[in-house]
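[1] Sequence and predicted model, in that order:
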Amino acid sequence: MSRAAIVTGASSGIGRAVALELAQAGWRLGLVGRDEGRLAQVAQECGGDVQIGAIDMRDTASFAAFVAQFGAVDLFISNHGILDGRRDGEVVESGVVAQNVVAINLQSVIGAIHAVLPGMQARGKGQIALVSSLAGLSPLPDAPAYSASKAGLVMYGLSLREALRGSGVGVSVCCPGYVATPMGGEHLGNRPHEISAQDAARRIIKNALANKRLFGFPAPLWPMALFSLLIPEGLLRLFNGGLRFTVKKR
């Protein structure tokens, strides 16, 4: 029997690239996103055994129903999320923007995990991969809620990993830097060391299947992000000075 994976945020960007990589390796797939048309296109590109669910991930009940219908999950890659923050002319993001980012990027992910986790625990096996961001380690003044939501994923994932130790269920947390995706196009500013979605997908899959605790990329930015909370504030400002940005108005 082929291995089975559910990927959220699968209609474009990293999620689409992850789906294509897993399909090529023969996985049975459940692809979730908000745009049914784009999901159907990705499913067609994948071929094989693919089920799709056009779901707003804030609707935890609908996602739980999709998981129940899909069946046993060997790998869950939680990749959905949005980028939002300060718009041109603003000093700081609005409260509405901040609350929406946290609801989608953190709260809905926690809900999704607990839709998948009971089945994994019952079988005594499974792997959960949370796609966070380098912004979860290095604070972004132009997108505080985005940084907070991604930092929350890091801490939730690492805490959950320890809680599940010895259960057969693993948890990995991935912190990508700049990746060339449609969501990345919302970011109006410098994007150093940007990599392709395919490159990011391969790294995520490889490290998740190896049950790597915490990993990030690309190499020039990953160690800087890890040390960002330890270095003096003035030095951090110097490093990040060329990375200020705004978010495209919707």
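    Yep, that arrived. Numbering: from 1, shown residues only.

[2] from here on, contacts and neighbour counts on C-alpha atoms
    OK.

[3] most distant residue from the middle of the chain?
    The outermost residue of the chain relative to its centre, with distances by Cα atoms, centre = their mean, is residue 234 at 29.9 Å.

[4] distance between the helix or strand hosting it and the chain's centre?
    According to DSSP states H and E, residue 234 maps onto helix 233-240. Relative to the centre of its chain, helix 233-240 is centred 26 Å away, using Cα atoms, centre = their mean, to the nearest Å.

[5] Which SSE is immediately downstream of the lengthiest helix in the chain?
    Looking across the chain with DSSP state H, the single longest helix is helix 144-163. Per DSSP H and E, the first helix or strand lying C-terminal to helix 144-163 is strand 169-176.

[6] Next, the angle from that following strand to helix 144-163.
    Calculated by axes from the mean of the first three to the mean of the last three Cα atoms, to 10 degrees, strand 169-176 forms an angle of 150 degrees with helix 144-163.

[7] now for the next helix-or-strand element following strand 169-176, which elements pack on it?
    With elements assigned by DSSP H and E, the helix or strand that comes after strand 169-176 is strand 179-180. For strand 179-180, the elements it packs on are strand 195-196, helix 197-209, judged by 3 or more Cα pairs under 8 Å, 6 or more residues apart in numbering; DSSP states H and E.

[8] What are the contacting residues of the helix or strand just after strand 179-180?
    Using DSSP H and E, the helix or strand that directly follows strand 179-180 along the chain is strand 187-189. Residues outside strand 187-189 that contact it (Cα atoms under 8 Å, 6 or more residues apart in numbering): 83, 243, 244, 245, 246, 247, 248.

[9] and which of those is nearest residue 19?
    residue 83 (21.0 Å; Cα to Cα).

[10] Look at the closest one and give its secondary structure.
    The local conformation at residue 83, judged by DSSP: H, G, I helix; E, B strand; the rest coil, is coil.

[11] got another, please set it beside the one above:
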Amino acid sequence: MSAGTPSNTSATHAAARASQRRCVLITGATGAIGGALAKVYATPDTHLVLHGRQPQALENIATECRARGAQVTPSSIDLTNDVELKKWLTTLCADQVPDIVIANAGKNAHPTSDTVLEPWDDVQALLDINLKTPIAMAQHLVPAMQVRGSGQLVFISSLAGWYGLPATPSYSASKAGIKAYGEGLRGLLAPHDIGVTVVMPGYVSSPMCNAMPGPKPWEWPPERAAKAIARGISANRARVSFPFPLNFGTWWLAVLPAGISQWLVKRLGFHPSGGG
């Protein structure tokens, strides 16, 4: 046996272990839920691909995840740029098709005190990242998952997807849209052994949550939300919605006569600041 054999064997074993790592892609990793999810999935058998718009915050999360044993590949590309997005995902799939893709990046918009409607530029940016980008990601990733014969797509909707809130009409529309898309895609992709999970969180502590007008009942910390989401993904659940009391209430808003729902929403205070 040559002197170089042991080290070569070790290198081979290390490469084999690396190739066996599951690949988890998370966008919006610098947000509250995304960062908490990254930490949940940060294990030695995982290659984390983390995307975030804040480079320093992203590097901090990547460092923490590496300390937990995960391999981490960070990215801050413009997800709303179709050319950049396609190039990024094509490069990723050439190396390793992600096993789990959590399209978590998103933003909110709401009417301000000096305008009735949300500013149009804000609405366009919101729809681009909340609705168009997750659909575009599926377009690029599903063919590769089909070839492999497995995969899990996770779309982040919201309990606001059950019923449009006057305080955030465009946000509600985007979350209702991605909910419907994910539900339709789940049935379409089931014969190909590709799972789809739609996540509908309530209020989760974060700067975005704090900026939203109206009350925030049953607010959860991001760590609790991330654990609930990860359990649902592991079980390939069609829908993960929480917390139960708020989910139950917002579901009723969707099925009650519209006049009653609108009256309830107004009475409960879910309207723009200064509205009534």
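    Cool, got the structure. What you see is a predicted model, and the numbers here were worked out from it, not measured in a lab.

[12] TM-score for the pair, please.
    Superposed pair, TM-score by TM-score structural alignment, normalised by the length of structure 1: 0.93. Supporting alignment: 247 aligned residues with a Cα RMSD of 1.7 Å.

[13] check the fit of the longest helix of structure 1 onto structure 2 and give the mean distance.
    Once the two are superposed, helix 144-163 of structure 1 sits an average of 0.7 Å from its aligned residues in structure 2 (mean Cα distance after the TM-score superposition for structure 1).

[14] in structure 2, which residue is closest to the centre?
    Nearest to the mean C-alpha position of structure 2, by Cα atoms, centre = their mean, lies residue 104 at 1.9 Å.

[15] mind listing what residue 85 of structure 2 touches?
    So residue 85 of structure 2 contacts 77, 78, 79, 137 (Cα under 8 Å, 6+ apart).

[16] give me the stretch of structure 2 that stretch 53-69 of structure 1 matches.
    Across structure 2, the stretch matching stretch 53-69 of structure 1 (TM-score structural alignment) is residues 75-91.

[17] what distance separates the start and the end of that stretch?
    End-to-end distance of stretch 75-91 of structure 2 (Cα to Cα, to the nearest Å): 12 Å.

[18] Just the buried positions in it, please.
    Across stretch 75-91 of structure 2, burial judged by 16 or more other Cα atoms under 10 Å covers 75, 79, 80, 85, 86, 88, 89, 90.

[19] which helices and strands sit right next to the helix holding residue 234 of structure 1?
    Partner elements for helix 233-240 of structure 1 (3+ Cα pairs under 8 Å, 6+ apart): none found.

[20] Next, count neighbours for residue 137 of structure 2.
    18 (other Cα atoms under 10 Å).

[21] For the equivalent of it over in structure 1, which residues are in contact?
    Aligned by TM-score structural alignment, residue 137 of structure 2 pairs with residue 112 of structure 1. Residue 112 of structure 1 makes contacts with 57, 60, 63, 64, 78, as judged by Cα under 8 Å, 6+ apart.

[22] list the contacts for the spatially closest residue to residue 88 of structure 2 that is not a sequence neighbour?
    Counting by Cα to Cα, 6 or more residues apart in numbering, residue 88 of structure 2 lies nearest to residue 77, which is 7.9 Å off, once chain neighbours are set aside. Residues near residue 77 of structure 2 by Cα under 8 Å, 6+ apart: 51, 53, 84, 85, 88.

[23] coming back round to it: name the residues of the longest helix of structure 1 that come out as buried.
    Buried, per 16+ other Cα under 10 Å, within helix 144-163 of structure 1: 144-154, 156-158, 160-161.

[24] how close does residue 26 of structure 1 get to residue 151 of structure 1?
    Distance, residue 26 of structure 1 to residue 151 of structure 1, using Cα to Cα: 33 Å.

[25] should've said residue 98 of structure 1
    Taken as Cα to Cα, the span from residue 98 of structure 1 to residue 151 of structure 1 is 14 Å.

[26] Pull the distance from the match of stretch 53-69 of structure 1 to the chain's centre.
    16 Å.

[27] Please flag which of the contacts of residue 112 of structure 1 sit within strands.
    Taking DSSP state E, the ones among the contacts of residue 112 of structure 1 that sit in strands are residue 78.

[28] out of the contacts of residue 112 of structure 1, who's nearest residue 213 of structure 1?
    Nearest member of the contacts of residue 112 of structure 1 to residue 213 of structure 1, counting by Cα to Cα, is residue 78, at 15.2 Å.

[29] what about that closest one, how many neighbours?
    25.

[30] follow-up on the earlier one: tabulate the contacts of strand 187-189 of structure 1 (CSV), appending distance to residue 228 of structure 1 and secondary structure.
    Formatted as CSV, the contacts of strand 187-189 of structure 1 follow (distance: Cα to Cα, whole Å; DSSP: H, G, I helix; E, B strand; the rest coil):
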residue, distance to residue 228 of structure 1, secondary structure
83, 21, coil
243, 14, helix
244, 16, coil
245, 18, strand
246, 21, strand
247, 23, strand
248, 26, coil
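
[31] Looking at these, which is nearest residue 6 of structure 1?
    Proximity of these to residue 6 of structure 1 (Cα to Cα) peaks at residue 83, which lies at 22.0 Å.

[32] separation between that closest one and residue 144 of structure 1?
    11 Å.

[33] Structure 1: matching residues for stretch 220-235 of structure 2?
    Against structure 1, stretch 220-235 of structure 2 falls on residues 195-210 (TM-score structural alignment).

[34] Off-centre distance for the matching stretch?
    Here stretch 195-210 of structure 1 is found 12 Å from its chain centre; the criterion is Cα atoms, centre = their mean.

[35] and what of stretch 81-99 of structure 2?
    Per Cα atoms, centre = their mean, the centroid offset for stretch 81-99 of structure 2 relative to its chain is 17 Å.

[36] and if you look at stretch 201-218 of structure 1?
    12 Å.

[37] just to revisit the earlier point, save the contacts of residue 112 of structure 1 as a markdown table, and put in distance to residue 204 of structure 1 too.
    Formatted as a markdown table, those follow (distance: Cα to Cα, whole Å):
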| residue | distance to residue 204 of structure 1 |
| --- | --- |
| 57 | 21 |
| 60 | 24 |
| 63 | 22 |
| 64 | 24 |
| 78 | 11 |
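
[38] Could you single out the nearest of the contacts of residue 112 of structure 1 to residue 45 of structure 1?
    residue 78 (20.5 Å).

[39] Counterpart of the closest one over in structure 2?
    Taking TM-score structural alignment, residue 78 of structure 1 has residue 103 as its aligned residue in structure 2.

[40] Please name the residues that touch that match.
    26, 27, 28, 134, 153, 154, 155, 156.

[41] Residue 229 of structure 2 now?
    Shown in contact with residue 229 of structure 2 (Cα under 8 Å, 6+ apart): 199, 240.

[42] and it, how far is that from residue 33 of structure 2?
    From residue 229 of structure 2 to residue 33 of structure 2 the distance is 10 Å (Cα to Cα).

[43] Cheers, nothing more for now.
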